[in-house]
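In: this one's structure only:
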């Protein structure tokens, strides 16, 4: 019997209230807008289990082209719960993490644009500098800088 072979992780999805604000925030981190589209109809609802739906999406891509973030704004049906203010030890998918070149510079720039540092920027041994921030709409984002790779 043949065994299924995982090929790649295609994308991670985040539901937002404002696509424009989310695009701006993730662009500031360094992702690029790959495209925007409306996803509508029963066929889409057959995948999500939501029935007839109307969703505006924006696909963001990392500079290396390997990872994508799908931002979704549901027009119908309306969103029914909000996990954005959940603490990091809550169940479920809560954050996405990005590796960046200069974490201190990026954190300072994001704070000027309204983001909040969750704890503090810390060193993990001699390997990484890490932090969590809450960006647009309170979205939780992890940032990591690899040390010794300059």
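Out: Arrived safely, thanks for sending. All values reported here derive from a predicted model rather than from experimental measurement. Numbers count the residues shown, from 1 in each chain.

In: alpha carbons only for contacts and neighbour counts from here, please
Out: Noted.

In: ok, now which ones touch the spatially most central residue of the chain?
Out: For the chain, residue 96 is the residue whose C-alpha lies nearest the centre (CA atoms, centre = their mean; 5.1 Å). By CA atoms under 8 Å, 6 or more residues apart in numbering, residue 96 lies in contact with 140-142.

In: 7 Å - rerun?
Out: Counting by CA atoms under 7 Å, 6 or more residues apart in numbering, residue 96 touches 141-142.

In: Against residue 133, how distant is it?
Out: Here residue 96 is placed at a distance of 11 Å from residue 133 (CA to CA, to the nearest Å).

In: And here is the other one:
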């Protein structure tokens, strides 16, 4: 059986803010839609499912990110995810320059959880709290392994 990762889906509070954050980081907005009806109820498993969605893609098309802003059922606020919690944890991006990426993130009010670390002189990396409290890992490769 052939398999490939289609996309990562994330529910957000503010679709416009999330789109702005991820496009500023370098993703491309592929399209937007509003989805509802029996097919979405069936696919998602929520009665009355109604959401605004946006599909974004990384440069080169290697990965896609689908963002949802739910209209119905009402979005459920939860505590922000912590790095050691079980379940969906974070989304990670390789960047050419972590300092530039952090400047972009800061324009959106998104800052490192603690700071920038260096892993074995191979990566500089950090976790930032992104839009809707999504944990976003930014990693800059320092040398080829």
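Out: That came through, no problem. Computed from a predicted structure; not experimentally measured.

In: returning to that earlier point: residue in structure 2 matching the residue nearest to the centre of structure 1?
Out: Aligning on TM-score structural alignment places residue 96 of structure 1 opposite residue 91 in structure 2.

In: try residue 141 of structure 1
Out: The criterion is TM-score structural alignment: under it, residue 141 of structure 1 has residue 136 as its aligned partner in structure 2.

In: for residue 49 of structure 1, same thing?
Out: Using TM-score structural alignment, the partner of residue 49 of structure 1 in structure 2 is residue 45.

In: try residue 62 of structure 1
Out: Aligning on TM-score structural alignment places residue 62 of structure 1 opposite residue 58 in structure 2.

In: all helices of structure 1, in order?
Out: Remark: helices assigned in structure 1 by DSSP state H are 19-29, 42-48, 103-112.

In: Looking at those, which one is packed in the most?
Out: helix 19-29 (a mean of 17; mean count of other CA atoms under 10 Å).

In: what's the matching range in structure 2 for that helix?
Out: Using TM-score structural alignment, helix 19-29 of structure 1 pairs with 15-25 in structure 2.

In: quick one: the matching stretch to structure 1 mean distance?
Out: Mean deviation of stretch 15-25 of structure 2 from its aligned counterpart in structure 1 after superposition (mean CA distance after the TM-score superposition for structure 1): 0.6 Å.

In: ok, residue 124 of structure 1 to residue 146 of structure 1 distance?
Out: From residue 124 of structure 1 to residue 146 of structure 1 the distance is 10 Å (CA to CA).

In: the more surrounded of the two?
Out: residue 146 (18 against 12; other CA atoms under 10 Å).

In: Could you count how many residues lie near the nearest residue to that one once chain neighbours are set aside?
Out: Distance criterion CA to CA, 6 or more residues apart in numbering; nearest residue to residue 146 of structure 1, sequence neighbours excluded, is residue 128 at 4.7 Å. Residue 128 of structure 1 sits with 16 neighbouring residues when counted by other CA under 10 Å.
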